[in-house]
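Asker: quick one: sequence and predicted model below, then my questions.
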Amino acid sequence: MSVKPRILHVFPSFEVGGAQRRLVSLINRRQGRFTHSVFAMNGCYDALSLIRDVAIPKEELPRFPDKSGLSAIRACSKLIKEYTPDLLITYNWGSVEWALSNLLNKKCPSVHIQDGFGPDEQTREKLHRKLTRMIAYQACDGVVVPSHTLETIARRSWHIRSRKLHYIPNGIDVERFICPPDRALMAKLGLENDHRIIGTVAALRPEKNVGRLIEAFAQVSELYPKARLVIVGDGIGMKPLKMLTERIGLYDKVIFTGNLDKPENIVSAFEIFALSSDTEQMPLSVIEAMSAGLPIVSTDVGDVAEMVSSQNAPYVQEISAGALARNLSALLNRPESGKRIGASNQAKAKHDFSLEGMIDAYDVLFMDILAKNRK
């Protein structure tokens, strides 16, 4: 093994999302400990620009060949042999071929990180995927989950043994989100000081169901003329979501910012943070909003109800636009209550979801697995 261990991170896509931003934080904070490489199977490396130093320049990164089944597993095996990493880290279902290829012909220790499920498995796992996960993930040296919901699934569905299963909650730099908003950015987006901003931060993918949030906002916007909905993020859903706002006459009240390198520049201007997803586990965006001292209105998905403070928990309810609208309206009616809830959320974020705590946990895990495999 090299003096500085080489870690290869394999993502289905390295778009700007929660798992990708978590890795960015790990790399930027601890650049000297490991040599990191990132491989995106679909060739999307949008989040690479957030990393201050990455081992493989973007222009040299290959695209995963269009293969499936045994051909894909062989291709993964070949690529692992070419990279010769000391540790392989795979992410979610989209990288399962890599875990299987290392199982069939193990070239290095491996860790699988499962952040959640796609829209096609939001209610239950597909049987063939469940069986494949059970085989692939049991053979890994470690399996990491960021939520208690996933921890239960890993034990009961994939039968991961306790010594291999690691619950590591997501963490962020809380202090980064305790800041004033960027007034120049707000002016550029047409936001004024007296606007009551409901905001969200999400990759615009189907499972995030931002359309549900727009529908909920439509139900409250007439009652609150100064209300605005700010959507931070980008993705395949951008165009249809913009068409939706135009069709229902909200194009001047719904602002799409696209991806922002520093979401804290606008999140701190929100009055309420809203999450409308069909499926989540432990969304970073919720921790960021808590750090900024915001109340959270959310669908009841993953660990969100446990993540927020006890005062905020009643505003995490059923998966429907109606429930979101009711809770948004309740907080808009009682802004002082929202501020108290936001303060309790911020205190909980500082105590439970620190970036250093998360990074230390990953460092210990990676070094422990590398040490065991040197024996």
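Answerer: Structure received.

Asker: only C-alpha atoms for contact and neighbour calcs from this point on.
Answerer: Will do.

Asker: and the helices in the stretch 51-200 of the chain, which stretches?
Answerer: With DSSP state H, counting those that start in this stretch as the criterion, the stretch 51-200 of the chain has helices at 69-83, 96-104, 127-138, 148-156, 183-188.

Asker: give me the buried positions along the fourth one.
Answerer: What it means is helix 148-156. By neighbour count with 16 or more other CA atoms under 10 Å, helix 148-156 contains the buried residues 148, 149, 150, 151, 154.

Asker: could you find the closest non-adjacent residue to the second one?
Answerer: Among residues not flanking residue 149 along the chain, residue 302 sits closest, at 6.1 Å (CA to CA, 6 or more residues apart in numbering).

Asker: same check, this time on the fourth one
Answerer: Spatial nearest neighbour of residue 151, excluding adjacent residues (CA to CA, 6+ apart): residue 145 at 6.1 Å.

Asker: distance of that neighbour relative to residue 92?
Answerer: Between residue 145 and residue 92 the distance is 10 Å, computed by CA to CA, to the nearest Å.

Asker: same deal with residue 304?
Answerer: From residue 304 to residue 92 the distance is 20 Å (CA to CA).

Asker: who's more crowded, those two?
Answerer: residue 304 (23 against 18; other CA atoms under 10 Å).

Asker: mind checking how far the more buried one is from residue 4?
Answerer: From residue 304 to residue 4 the distance is 37 Å (CA to CA).

Asker: ok, now which ones touch the closest residue to residue 179 other than its chain neighbours?
Answerer: Excluding the flanking residues, the one nearest residue 179 by CA to CA, 6+ apart is residue 268, at 6.7 Å. Counting by CA atoms under 8 Å, 6 or more residues apart in numbering, residue 268 makes contact with 177, 178, 179, 180, 181, 289, 292, 293.

Asker: please apply the same query to residue 284.
Answerer: 18, 170, 171, 172.

Asker: show me what counts as buried in the helix ranked longest in the chain.
Answerer: What stands out as the longest helix in the chain, according to DSSP state H, is helix 355-374. Neighbour counts over helix 355-374 (16+ other CA under 10 Å) mark 355, 357, 358, 359, 362, 365, 366, 369, 370 as buried.

Asker: structure B:
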Amino acid sequence: MGTAFIAARQIDGVEPPLIPVSLAPIQSPPAPRPLRILTYLYSFAPGGVERVAARLHAAWSGAGVDTQIVLADASVAPPQPVRAMRQVGPRARKSRFAGFVALARGLPAVIDADRPDALFCAGNTYTALAVVLRLMLGRACPPIVAKISNCLVRPDMPPLLGLFYKIWLRIQGRYIDHFVAMAPAMRAEIAQRTGVTRDRISVIPDPALSAGDLVRLASARDAVVRDRPGRHYLAVGRLAPQKNFSLLLQAFAQAAVEGDTLTILGDGVERAMLEQRAATLGIAHAVRLPGHTDPLDNWLAQADVFVLSSIYEGVPAVVIEALAAGLPIVATDCCVAMPDLLGHGALGTIVPNGDCAALARAMTTIALDDAVVVAARRASAAAFTVEHAAGAYLDVIRALASARQASARDAIAVRALAAP
């Protein structure tokens, strides 16, 4: 408490007396709390979606954001050091269904206790849980930002399932606040399939890499002399139907000559089938399935051509890594983003989805290590860094949080005016 002296009004030229007045100490307004973001994942088991989520989480934390990751299974080590990570429930839930149930049961209490400003839905795999949380929590649910990590056009689905999928996408559009497209071409697809207006869709290139990754991948490839006989093809992904590695094996069988090899990195339910398929095609001696391997630096450095045979994708992170290395790329037309990603054919070869003959032909004819094209591939990969994307995501989330707070204030004001 301080004291100030105020002069009384002057009368007839007489100097006025000073009147003491007590002053309360000046108090600074409380500092605003940091932005809070909650990301939920089943686990850190190998997957591009989870790897990107961990990278964004680390960047947001470094920017002073109060961010945490909640998992159903925290027993799998994250792909990089992660702070503020927790598991719902005492026991890890290994299966996808058990993880879904555990998160649906545990997240409402976490949200109620921590009051995050937004929920980050890291990919298509997690949108069902986003919808469930919105239905469970109603207006108490924070704004949900969902990254669309896969193409929304699914040619692999039978007609009836495809119809239900279209309805499901419309439901997502009703309950998810904001969508993030990983490439400009995806924006129109998201708007059409979910029925949301374009102001609810932001375009943020997928942060598949960091600035350091760009240098590391390019340097690793530049340091290797590839003077072996034959062409050495590399593919990466889960051994699952989506990746269509059966088609790749068939194309390799058509294209391969003496000395050629094919390495498929990844693991999954189709391993036994693919091994049998390679044996049936007579190429088992030239095909390797080493399992999941991370990082990919050495594999990308040693390979002559990267091949993507998928039926559908979003913006495949592994293609971005191949671009950063400068590797020649052959890919199926598996998503609306692929033409932009490969410079409409300038940075790689795009073949029709499911066309084995075209895939085999492209694998044998794509040019190897043209210096000008290598430089262009690496330059294009620079757009897909976490240094660029992290801030763009925060701008979106802050805008949503501010809009929610303003709406809440308006609602309070309306109730106050309506009170008797």
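Answerer: Happy to help now that I have it. Just so you know, these numbers come straight off a predicted model, no measurement behind them.

Asker: TM-score for this pair?
Answerer: The TM-score (TM-score structural alignment, normalised by the length of structure 1) is 0.81; 358 aligned residues with a CA RMSD of 3.5 Å.

Asker: ChimeraX command to pick out the buried ones of the contacts of residue 268 of structure 1?
Answerer: Filtering the contacts of residue 268 of structure 1 down to the buried ones (16+ other CA under 10 Å) takes a single ChimeraX command:
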select :177,178,181,289,292,293
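
Asker: helix or strand: which one has the counterpart of the residue nearest to residue 179 of structure 1 in structure 2?
Answerer: In structure 2, the residue matched to residue 268 of structure 1 (TM-score structural alignment) is residue 301. Assigned by DSSP states H and E, residue 301 of structure 2 belongs to helix 297-302.

Asker: that helix: average distance to aligned residues in structure 1?
Answerer: Helix 297-302 of structure 2 differs from its equivalent in structure 1 by a mean of 1.5 Å after superposition (mean CA distance after the TM-score superposition for structure 1).

Asker: superpose on structure 1 and give me the mean offset of whichever helix or strand comes after that helix.
Answerer: Next in sequence after helix 297-302 of structure 2, counting helices and strands by DSSP H and E, comes strand 305-308. Mean deviation of strand 305-308 of structure 2 from its aligned counterpart in structure 1 after superposition (mean CA distance after the TM-score superposition for structure 1): 0.7 Å.

Asker: tell me the residues of structure 1 aligned with the helix or strand that comes right after strand 305-308 of structure 2.
Answerer: Per DSSP H and E, the first helix or strand lying C-terminal to strand 305-308 of structure 2 is helix 317-325. Mapped onto structure 1 using TM-score structural alignment, helix 317-325 of structure 2 covers residues 284-292.

Asker: to which residue of structure 2 is residue 129 of structure 1 aligned?
Answerer: Match for residue 129 of structure 1 (TM-score structural alignment): residue 165.

Asker: how many other residues sit next to its match?
Answerer: The burial count for residue 165 of structure 2: 17, using other CA under 10 Å.

Asker: now it: how far from residue 152 of structure 2?
Answerer: 9 Å.

Asker: ok, now residue 334 of structure 2?
Answerer: 11 Å.

Asker: tell me which of these two has more neighbours.
Answerer: The residue with more neighbours, out of residue 334 of structure 2 and residue 152, is residue 334; 28 against 22, by other CA under 10 Å.

Asker: what residues are up against the nearest residue to the more buried one once chain neighbours are set aside?
Answerer: Nearest residue to residue 334 of structure 2 in three dimensions, chain neighbours excluded: residue 312, at 4.5 Å (CA to CA, 6+ apart). The contact partners of residue 312 of structure 2, taken as CA under 8 Å, 6+ apart, are 150, 151, 153, 154, 155, 242, 243, 334, 335.

Asker: same question for residue 5 of structure 1.
Answerer: By CA under 8 Å, 6+ apart, the neighbours of residue 5 of structure 1 are 33, 34, 35, 85, 86, 87.

Asker: now these as TSV including distance to residue 217 of structure 1 and neighbour count?
Answerer: Shown next, in TSV, are those (distance: CA to CA, whole Å; neighbours: other CA atoms under 10 Å):
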residue	distance to residue 217 of structure 1	neighbour count
33	46	14
34	45	19
35	45	21
85	48	23
86	49	20
87	46	24
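
Asker: which one of those is nearest residue 318 of structure 1?
Answerer: Using CA to CA, residue 87 comes nearest to residue 318 of structure 1 of the contacts of residue 5 of structure 1, at 40.5 Å.

Asker: three-state assignment of the residue nearest to the closest one when sequence neighbours are not counted?
Answerer: Nearest residue to residue 87 of structure 1, sequence neighbours excluded (CA to CA, 6+ apart): residue 7, at 4.9 Å. Three-state assignment for residue 7 of structure 1 (DSSP: H, G, I helix; E, B strand; the rest coil): strand.

Asker: residue 7 of structure 1 against residue 88, yeah?
Answerer: Yes: counting by CA atoms under 8 Å, residue 7 of structure 1 does reach residue 88; the two are 5.9 Å apart.

Asker: looking at the two now, which is surrounded by more residues?
Answerer: Shown here are residue 7 of structure 1 and residue 88; by other CA under 10 Å, residue 88 has more neighbours (24 against 21).

Asker: what does that one align to in structure 2?
Answerer: Match for residue 88 of structure 1 (TM-score structural alignment): residue 119.

Asker: show me what contacts its match?
Answerer: Contacts of residue 119 of structure 2 (CA under 8 Å, 6+ apart): 37, 38, 39, 40, 142, 143, 144, 145.

Asker: okay if I get those as CSV plus distance to residue 284 of structure 2?
Answerer: Shown next, in CSV, are the contacts of residue 119 of structure 2 (distance: CA to CA, whole Å):
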residue, distance to residue 284 of structure 2
37, 48
38, 46
39, 42
40, 40
142, 52
143, 51
144, 47
145, 45
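
Asker: out of the residues you listed, which is nearest to residue 103 of structure 2?
Answerer: For the contacts of residue 119 of structure 2, the nearest to residue 103 of structure 2 is residue 40 (7.9 Å; CA to CA).

Asker: what do we get in structure 2 for residue 140 of structure 1?
Answerer: By TM-score structural alignment, residue 140 of structure 1 lines up with residue 176.

Asker: quick check: its match touching residue 129?
Answerer: No: if you go by CA under 8 Å, residue 176 of structure 2 and residue 129 don't touch, sitting 10.6 Å apart.
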